[in-house]
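Q: quick one: sequence plus predicted model below, questions after.
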Amino acid sequence: MKTASIAALGFSALFLLSVGLSLANDPRPAEPGEARSWRTAARHSAGIAPDPVRLADTAIVQVYAAATYGWRGYFAVHPWIIYKRAGDTAYRRYDVIGWGSRPVVRRDYAVPDGLWFGATPSVLVDHRGEGVDALIDDIEAAIESYPHADEYRSYPGPNSNTFLAHIGREVPALRLDLPANAIGKDYRPVTRPLGVSPSGSGVQVSLLGLLGFSVGLEEGLELNLLGLNFGVDVNSPALRLPAIGRLGLEDVTVSHRTAASAP
């Protein structure tokens, strides 16, 4: 009983710390006017996607995540994936959108690196060059096989983070490590509680994304309690915490390969 009380106190302290840091950092729009209405919130390019015309001969895959709209932005992120094949001069973008018509998987819903209702996205994955066209083949197959294309629940899932986690599981070469505040990434149907972790590099046990744990090369060790994730990342040393995502070194997967550098 005493051990359980100490553990509960420790998790509570970590949760309060992560929420406090998220509030202090305030990942939501910097301009107050942008946050008043989702209709008027900024959706323009953040200027971080590589120029697809200048790099027309280069295949590119990137994954972004930005704070969700409104007060939820203090606790969760919305991710999406963009890519272009060698020879293309424009990106395709895929993410899951919970409102509007079904299916919820949308192509080119917004500009590739656009602000998410005022929130500036961060890059989680950046692959370019040799071998990326083959990676795109696998990504497109994963998009087609997403099992929740007609379902959406913001909590505990399936949602936009569930979608990217599915791609990560199906395409481990993507090396996608979704942050701890990607609520929904751990969602698994009650009939399949055991499987591959969202990065595709480990194992996971999860009951509807509400209770479970993951162990993997990319995500390290992570415990899920009611959708709140606590863990330790040893790949890029950091604490994995709810609300703020991570506290420590940044973890961005970058692979820029030329024909000369490819094995």
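A: Alright, I've got the coordinates.
Q: CA only for contacts and neighbour counts going forward, please
A: Fine.
Q: quick one: the strands in the stretch 1-150 of the chain?
A: Ranges of strands in the stretch 1-150 of the chain, per DSSP state E, counting those that start in this stretch, are 60-67, 77-84, 92-96, 105-107, 122-129.
Q: how about CSV for those strands, with distance to Gly10 added?
A: Below are those laid out as CSV (distance: least, Cα to Cα, whole Å):
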stretch, distance to Gly10
strand 60-67, 26
strand 77-84, 24
strand 92-96, 34
strand 105-107, 38
strand 122-129, 29
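Q: possible to save those strands as CSV with mean neighbour count and distance to Phe11?
A: Formatted as CSV, the strands of the stretch 1-150 of the chain follow (neighbours: other Cα atoms under 10 Å; distance: least, Cα to Cα, whole Å):
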stretch, mean neighbour count, distance to Phe11
strand 60-67, 25, 23
strand 77-84, 24, 21
strand 92-96, 22, 31
strand 105-107, 17, 35
strand 122-129, 21, 26
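Q: closest to Gly184 out of these?
A: Closest of those to Gly184 is strand 77-84, at 9.9 Å (criterion: Cα to Cα).
Q: residues contacting the closest one, please?
A: For strand 77-84, contacts defined as Cα atoms under 8 Å, 6 or more residues apart in numbering pick out 52, 59-68, 90-96, 112, 136, 160-161, 164, 181-183.
Q: tell me what angle that strand forms with strand 122-129.
A: Relative orientation of strand 77-84 and strand 122-129, computed by axes from the mean of the first three to the mean of the last three Cα atoms, to 10 degrees: 20 degrees.
Q: starting at the chain centroid, how far to strand 77-84?
A: Put simply, strand 77-84 sits 8 Å off its chain's centre (Cα atoms, centre = their mean, to the nearest Å).
Q: what angle do that strand and strand 60-67 make?
A: Using the same axes, to 10 degrees: strand 77-84 against strand 60-67 is 160 degrees.
Q: counting contacts, what elements does the longest helix seen in the chain pack onto?
A: Using DSSP state H to define each element, the chain has its longest helix at helix 2-25. Helix 2-25 is packed against strand 238-241, with contacts defined by 3 or more Cα pairs under 8 Å, 6 or more residues apart in numbering; DSSP states H and E.
Q: with adjacent residues omitted, what lies nearest to Ser45?
A: The shortest distance from Ser45 to any non-neighbouring residue, by Cα to Cα, 6 or more residues apart in numbering, is to Gly114 (4.0 Å).
Q: try this one side by side with the last:
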Amino acid sequence: MFLVKVIGISFICMLLLSFAQSYVKATHSGVAINGQHWSTARRDSAEMAPDPQKFIDTAIVQVYTAPTFGWRGLFAVHPWIIFKKAGESQYHRYEVVSWGSSNVIRHNYALPDGYWFGAKPRLLVDHRGERAAAMIPSIEAAIGSYPWPHSYRVWPGPNSNTFLAHIGREVPKLKLDLPANAIGKDFRPLSRPVGLPASGKGLQVSLLGVLGLTLGAEEGVEFNVLAFNFGIDFKHPALRLPFTGRLGTNKIETDSGE
């Protein structure tokens, strides 16, 4: 009984500390809680993606995340993937958006590296050259096979993070590691509670994304309790925390080799 109390108190303390860090960060940036209307929020380029004209002969695949708009940015992030084949002078951007259409999968809804309603994106994955070219057909196939193209739930999923996690599972060479505050990445149907994590390598056991365990090549060890995720990344040492996502060494999966 004593052990249960200690675990419970520790869980609550970690939640509070992680939320406090997220709140301080949001207050400092002035993005998540400034009361700005979505229609006037910044959506221009963050100038992070390589110039597609300059790199016209290079295949490129990148994944970004950014805090969701408004107070929700204290809790979760919104991800998207961009890619272009060698010879193309423009990117293709894919993500899931809940409004505006019965089909939640959107193509080129926003600029490839645009601010997400005021929030600057963070680069998670950057693959270029022959290896990027080799994975693009698999990425396109994964987009086409997404199981919930007409469904969206903020919690526990399926949502935008569920979509990117699906692509990561289908394309392990992407080496995708969605942060702990990517709520929805662990969503799995009741008929398939066991499978691959978002990195495509490892093991995940998840009950509708609200209770589970992930052992992943990129994720490390991560526990999910009501979509609050805690864990440790051993490969790139860091704590995986709700609200803040990651505390420790920065991580960008890169491959620029030809």
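A: Now that the structure is in, tell me what you want to look at. Everything numeric in this text was worked out from a predicted model, so none of it was measured.
Q: TM-score of the superposed pair?
A: The TM-score (TM-score structural alignment, normalised by the length of structure 2) is 0.97; 258 aligned residues with a Cα RMSD of 1.5 Å.
Q: ok, back up a step: and the residue nearest to Ser45 of structure 1, what does it touch?
A: Going by Cα under 8 Å, 6+ apart, Gly114 of structure 1 touches Arg43, His44, Ser45, Ala46, Thr120, Pro121.
Q: distance of the counterpart of the last one in structure 2 from Leu111 of structure 2?
A: Applying TM-score structural alignment, one finds that Pro121 of structure 1 aligns to Pro121 in structure 2. From Pro121 of structure 2 across to Leu111 of structure 2, the span is 11 Å (Cα to Cα, to the nearest Å).
Q: how deep is Ser102 of structure 2 tucked in, by neighbour count?
A: Residues lying near Ser102 of structure 2 (other Cα atoms under 10 Å) number 12.
Q: likewise Thr120 of structure 1?
A: 24.
Q: distance of it from Ala173 of structure 1?
A: Look at Thr120 of structure 1 and Ala173 of structure 1: by Cα to Cα, they are 26 Å apart.
Q: ok, Val63 of structure 1 - contacts?
A: With Cα under 8 Å, 6+ apart, Val63 of structure 1 has these contacts: Pro79, Trp80, Ile81, Ile82, Val123, Leu124, Val125, Asp126.
Q: swap the cut-off to 6 Å and go again
A: Val63 of structure 1 makes contacts with Trp80, Ile81, Leu124, Val125, as judged by Cα atoms under 6 Å, 6 or more residues apart in numbering.
Q: same check, this time on Pro149 of structure 2
A: So Pro149 of structure 2 contacts Asn103, Val104 (Cα under 6 Å, 6+ apart).
Q: aligned counterpart of it in structure 1, please.
A: So, by TM-score structural alignment, Pro149 of structure 2 is matched to Ala149.
Q: surely Gly168 of structure 1 is within a helix?
A: Yes. Gly168 of structure 1 sits within a helix when classified using DSSP: H, G, I helix; E, B strand; the rest coil.
Q: surely it meets Pro198?
A: Yes. The criterion here is Cα atoms under 6 Å, and Gly168 of structure 1 meets it with Pro198 at 5.4 Å.
Q: more crowded one of these two?
A: When neighbours are counted by other Cα under 10 Å, Gly168 of structure 1 and Pro198 differ, and Pro198 comes out ahead with 33 against 25.
Q: against Asn181 of structure 1, how distant is that one?
A: With distances taken as Cα to Cα, Pro198 of structure 1 is found 13 Å from Asn181 of structure 1.
Q: ditto for Ala141 of structure 1
A: In terms of Cα to Cα, Ala141 of structure 1 sits 26 Å off from Asn181 of structure 1.
Q: how about the strands in the stretch 151-263 of structure 1?
A: Applying DSSP E, counting those that start in this stretch to the stretch 151-263 of structure 1 gives strands spanning 194-196, 202-207, 211-216, 220-225, 228-233, 238-241, 245-248, 253-257.
Q: just give me the neighbour total for Glu140 of structure 1.
A: Using other Cα under 10 Å, Glu140 of structure 1 has 14 neighbouring residues.
Q: related to what we said a few turns ago, have a look at Ala141 and Asn181 of structure 1 and say which one is more surrounded.
A: Shown here are Ala141 of structure 1 and Asn181; by other Cα under 10 Å, Asn181 has more neighbours (26 against 13).
Q: which residue lines up with Ala59 of structure 2 in structure 1?
A: Aligned partner of Ala59 of structure 2 by TM-score structural alignment: Ala59.
Q: got the contact list for its match?
A: Here Ala59 of structure 1 is in contact with Lys84, Arg85, Ala86, Arg128, Gly129, Val132, Asp133 (Cα under 6 Å, 6+ apart).
Q: ok, those residues vs Asp26 of structure 1, which is closest?
A: Distance to Asp26 of structure 1 across the contacts of Ala59 of structure 1 (Cα to Cα) is lowest for Arg128, with 31.3 Å.
Q: roughly how far apart are the closest one and Ser255 of structure 1?
A: 6 Å.
Q: thanks a lot, catch you later.
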